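K.L.:
Here you go, sequence then predicted model.
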Amino acid sequence: MTSLTNARLVLPDRVEAGDLHLDGAEIAAAPVPGAAAVDLGGRYVVPGFVDMHVHGGAGASYQSGVADDARRAAAFHLSRGTTTTVASLVTGTPEELRAAVACLAPLAAEGVVAGVHLEGPYLARARCGAHDPDLLRAPDPAEFAALADLAGGHLRMITIAPELPGALDLVRAAAARGVLAAVGHTEATAATVRAAFDAGARAATHLFNAMRPLHHREGGPVAAALADPRVTVELIGDGMHVAADVAALVFAAAGADRVALVTDAMAAAGLGDGDYRLGVMDVAVRGGRATLAGGTSMAGSTITLADAFRRAVRAGVPLPDAARAASLTPARALGLDGRIGTLEPGKRADLVVLEEDLTVARVMRGGRWTGPPGLPDLPPAPGQDALDLRTGQDVGDN
């Protein structure tokens, strides 16, 4: 039981000075008797970040089928403020995808990740990006159903190129199972994309990237997604995939209630330049930019969602809007906004404490403090017992 005092609370529509009360793993409406107070010294508090598209980090990939790899990647992003992670998988063989889903499903049940995102294999060859074109295939209802069954209710999202044969039927099948269908890696026209949205697709995977570009005579996926109020558009916030002025234009066109900042981060996130793997593809990271080895196609990013959030604010997006795009909007797209995404009473106590420059000071998930490592403890409120902000326990407790 804790009260975070002297904070600047970032709410969906404003920043408000005040206190935030916690009762165990949940946010409380009022102070809990006997709660310890932590004076945040005027720091910002935002809801925990929600990354609906991330492939790995800290040298580990969700694709490997190794539970310890998934735990390491999720722990890294958690320490940087991402309290909810959907583990994204690139295109693989049927056997590789089954192994990865079988590995991730129990971790989702445990809460390490919030579910699985299949970014493929039903993608357009002409827009394959960092996916192996030889492994792409037409939508297969039986394969999809088997993977969804294997996920045990934890398949959260699937990206589909809607122009492929059978794609609209697969969109309908995904929607019927409560799986978020997204259009992406597509050469589709605006009319075909609109048909996918009418069939039940409700998201666009990394808008602009790996899709037919916006053109004044054929708006393609970009125009169709921005114009449809039902659709959430992902935006990779690394400043490389989408220019800052274009990102600001997307916020202006769609609003923060429909823009979801994502990282599309791969194993190199948190590490330096070097050579890595994304699925079966070799990736070279130079100057923080990840590209397919020997080519120029970008292969995910190396950022955290906290980086994307800061970059959005620096591009002129108001702080509450950037926070919504990094928390509430993706939570709503995933159907998780009843428990996470805002600092409302009754929701899980997932939050990030930010310094004045918006760097991460502390992270809380489910009422427990965590990283990032190596930062000094925040000062306790005068006259209150100090808390160990790495564990959430009173100093000296046994």
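P.N.:
Received the coordinates, thanks.

K.L.:
From here on, just use CA atoms for contacts and neighbour counts.
P.N.:
Fine.

K.L.:
What is the neighbour count of the closest residue to T93 other than its chain neighbours?
P.N.:
Using C-alpha to C-alpha, 6 or more residues apart in numbering and skipping the chain neighbours, the partner closest in space to T93 is L135 (6.3 Å). L135 is flanked by 16 other residues according to other C-alpha atoms under 10 Å.

K.L.:
for the chain, longest helix please?
P.N.:
helix 94-110 (DSSP state H).

K.L.:
quick one: buried residues of it?
P.N.:
96-108 (16 or more other C-alpha atoms under 10 Å).

K.L.:
where does V112 land in three-state SS?
P.N.:
Secondary structure state of V112, per DSSP: H, G, I helix; E, B strand; the rest coil, is coil.

K.L.:
What is the neighbour count of it?
P.N.:
23.

K.L.:
That one contacts F76, correct?
P.N.:
No: taking contacts as C-alpha atoms under 8 Å, V112 lies outside contact range of F76: 11.5 Å.

K.L.:
another structure for you, compare them:
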Amino acid sequence: MPIPDSSRACSADFVDRHIHGIAGVDFATSSVADIRSGLEYLYSRRTTRVTASIPTVDITQLSASLERLGPLVAAGLLKGVHLEGPFIARDYAGAHPIQAVLSPASSQGSSYLDEVLAHQRTHAVVTMMTLAPELEGFDALVETLVAHGIAPALGHTGATYDQMAHAINVIHALTEAPVVITHAYNAMRGFHHRDPGPMLAVLEAAANDRAIVELIADGRHVHLGLIRWWFAHHPEAIRLVSDASAATVPPGGHPIGDSLPRLGHAQLAYPELQGPVVTDDSTLASGTKDLLAIHDNLVAAGVDHAAVCPAMRD
């Protein structure tokens, strides 16, 4: 089936709340000039509202990243910054560097949070942070983040059903808003009928309008049948995101600059059959498509664009 002309199928611009970069540009480490070029490229492909996702990085790199991205947020070129770590589960870190993963109850974790909050008091650019519910100090961390205008999201976790349900309840009680689930199913403990893990709690929350589920519908991260299930049962809970990185080059596109693609600390490669991975590793590192390509592929697969487009407009 030919891929449809998306300009006729859906005239809306797209919102990407989870994207690390595009076409050679890494939001965590690239220059301001290259980030501007990357955003212009995304705008040309109708992703006009972007939240820059920063993977788990050490505290020095975090400060440098926030200093570069802050003026872009102030200028309206970015909608904010999403910190995907460092308070995540080491066993479910995925492409995030284990050495930079922290516990919120540790002295290093406390210093990291202090650095985030110091930037936030001066320029409130961080809009969301992904956390693992099972970490010691989770409840206190959530209260602190919400008090400083940062929405806690849940992901990169080996949480039990009870831990995930508790985390959703705690965040929802403080924010009175649906809780974001970071790239659902990926970097999360799986389902078992005697130990359902975190996703059963997510499903229950979505059914009660208490969760927003990020789905990377690039054909590699989540099975199409499962994507269809969500659209059939809980379309209002879906937030389609690209999770794209500097190693993600949309069809017909070319990398910006000649640097090797990065994801924060990690250097990336792009095996043709797998998509972006950490160099010298088989760990899937990011999404393989931007939102325009995701939209077109879903429509080509028979998903109604009238359902797809709202899931990309937040």
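P.N.:
Great, that's in hand. Computed from a prediction, not measured in an experiment: that's the story for all the values here.

K.L.:
TM-score for this pair?
P.N.:
Between these two chains, after superposing, the TM-score reads 0.85 (TM-score structural alignment, normalised by the length of structure 2); 286 aligned residues with a C-alpha RMSD of 2.0 Å.

K.L.:
now, which of the buried residues of helix 94-110 of structure 1 sits nearest S3 of structure 1?
P.N.:
A108 (29.7 Å; C-alpha to C-alpha).

K.L.:
Trace the closest one over to structure 2, please.
P.N.:
Applying TM-score structural alignment, one finds that A108 of structure 1 aligns to V73 in structure 2.

K.L.:
repeat for T192 of structure 1
P.N.:
Aligned partner of T192 of structure 1 by TM-score structural alignment: Q163.

K.L.:
Tell me if its match really is in a strand.
P.N.:
No: per three-state DSSP, Q163 of structure 2 lies outside any strand segment and is helix.

K.L.:
where does P121 of structure 1 fall, helix, sheet strand or coil?
P.N.:
coil.

K.L.:
thinking again about what came up before, now do the match of A108 of structure 1 against D139 of structure 2, distance only.
P.N.:
As judged by C-alpha to C-alpha, to the nearest Å, V73 of structure 2 and D139 of structure 2 stand 28 Å apart.

K.L.:
what's the closest non-adjacent residue to the alignment partner in structure 1 of A151 of structure 2?
P.N.:
A151 of structure 2 maps onto L180 in structure 1, with residues paired by TM-score structural alignment. Nearest residue to L180 of structure 1, sequence neighbours excluded (C-alpha to C-alpha, 6+ apart): M157, at 4.4 Å.

K.L.:
what about the one you found, neighbour count?
P.N.:
26.

K.L.:
Check the contact between it and V116; I expect there is one.
P.N.:
Yes: using C-alpha under 8 Å, M157 of structure 1 makes contact with V116 at a distance of 6.7 Å.

K.L.:
can you map out the helices along structure 1?
P.N.:
67-79, 94-110, 141-151, 167-176, 190-199, 220-227, 244-254, 305-314, 319-326, 328-333.

K.L.:
so what does the second one touch, helix or strand wise?
P.N.:
Put plainly, it is helix 94-110 of structure 1. The contact analysis (3 or more C-alpha pairs under 8 Å, 6 or more residues apart in numbering; DSSP states H and E) places helix 94-110 of structure 1 against helix 67-79, strand 82-89, strand 116-119, helix 141-151.

K.L.:
Buried deepest among those, which one?
P.N.:
Each of these was scored by mean neighbour count; the highest is strand 82-89, a mean of 27, by mean count of other C-alpha atoms under 10 Å.

K.L.:
Between helix 94-110 and it, find me the angle.
P.N.:
Here strand 82-89 of structure 1 points in a direction 160 degrees away from that of helix 94-110 (axes from the mean of the first three to the mean of the last three C-alpha atoms, to 10 degrees).

K.L.:
Structure 2: matching residues for strand 82-89 of structure 1?
P.N.:
So strand 82-89 of structure 1 sits over residues 47-54 in structure 2, by TM-score structural alignment.

K.L.:
mind checking how far the matching stretch is from the chain centre?
P.N.:
10 Å (C-alpha atoms, centre = their mean, to the nearest Å).

K.L.:
do stretch 93-105 of structure 1 as well
P.N.:
On C-alpha atoms, centre = their mean, the centre of stretch 93-105 of structure 1 falls 20 Å from that of its chain.

K.L.:
ditto for stretch 297-308 of structure 2
P.N.:
22 Å.

K.L.:
For the stretch 151-300 of structure 2, just list every one of the strands.
P.N.:
151-154, 179-181, 211-215, 238-240, 262-263, 266-269, 277-278 (DSSP state E, counting those that start in this stretch).

K.L.:
Against A176 of structure 1, how distant is the most centrally placed residue in structure 1?
P.N.:
Against the mean C-alpha coordinate of structure 1, by C-alpha atoms, centre = their mean, the closest residue is D51 at 1.0 Å. Distance, D51 of structure 1 to A176 of structure 1, using C-alpha to C-alpha: 23 Å.

K.L.:
swap in L292 of structure 1?
P.N.:
36 Å.

K.L.:
Nice, that's everything, thank you.
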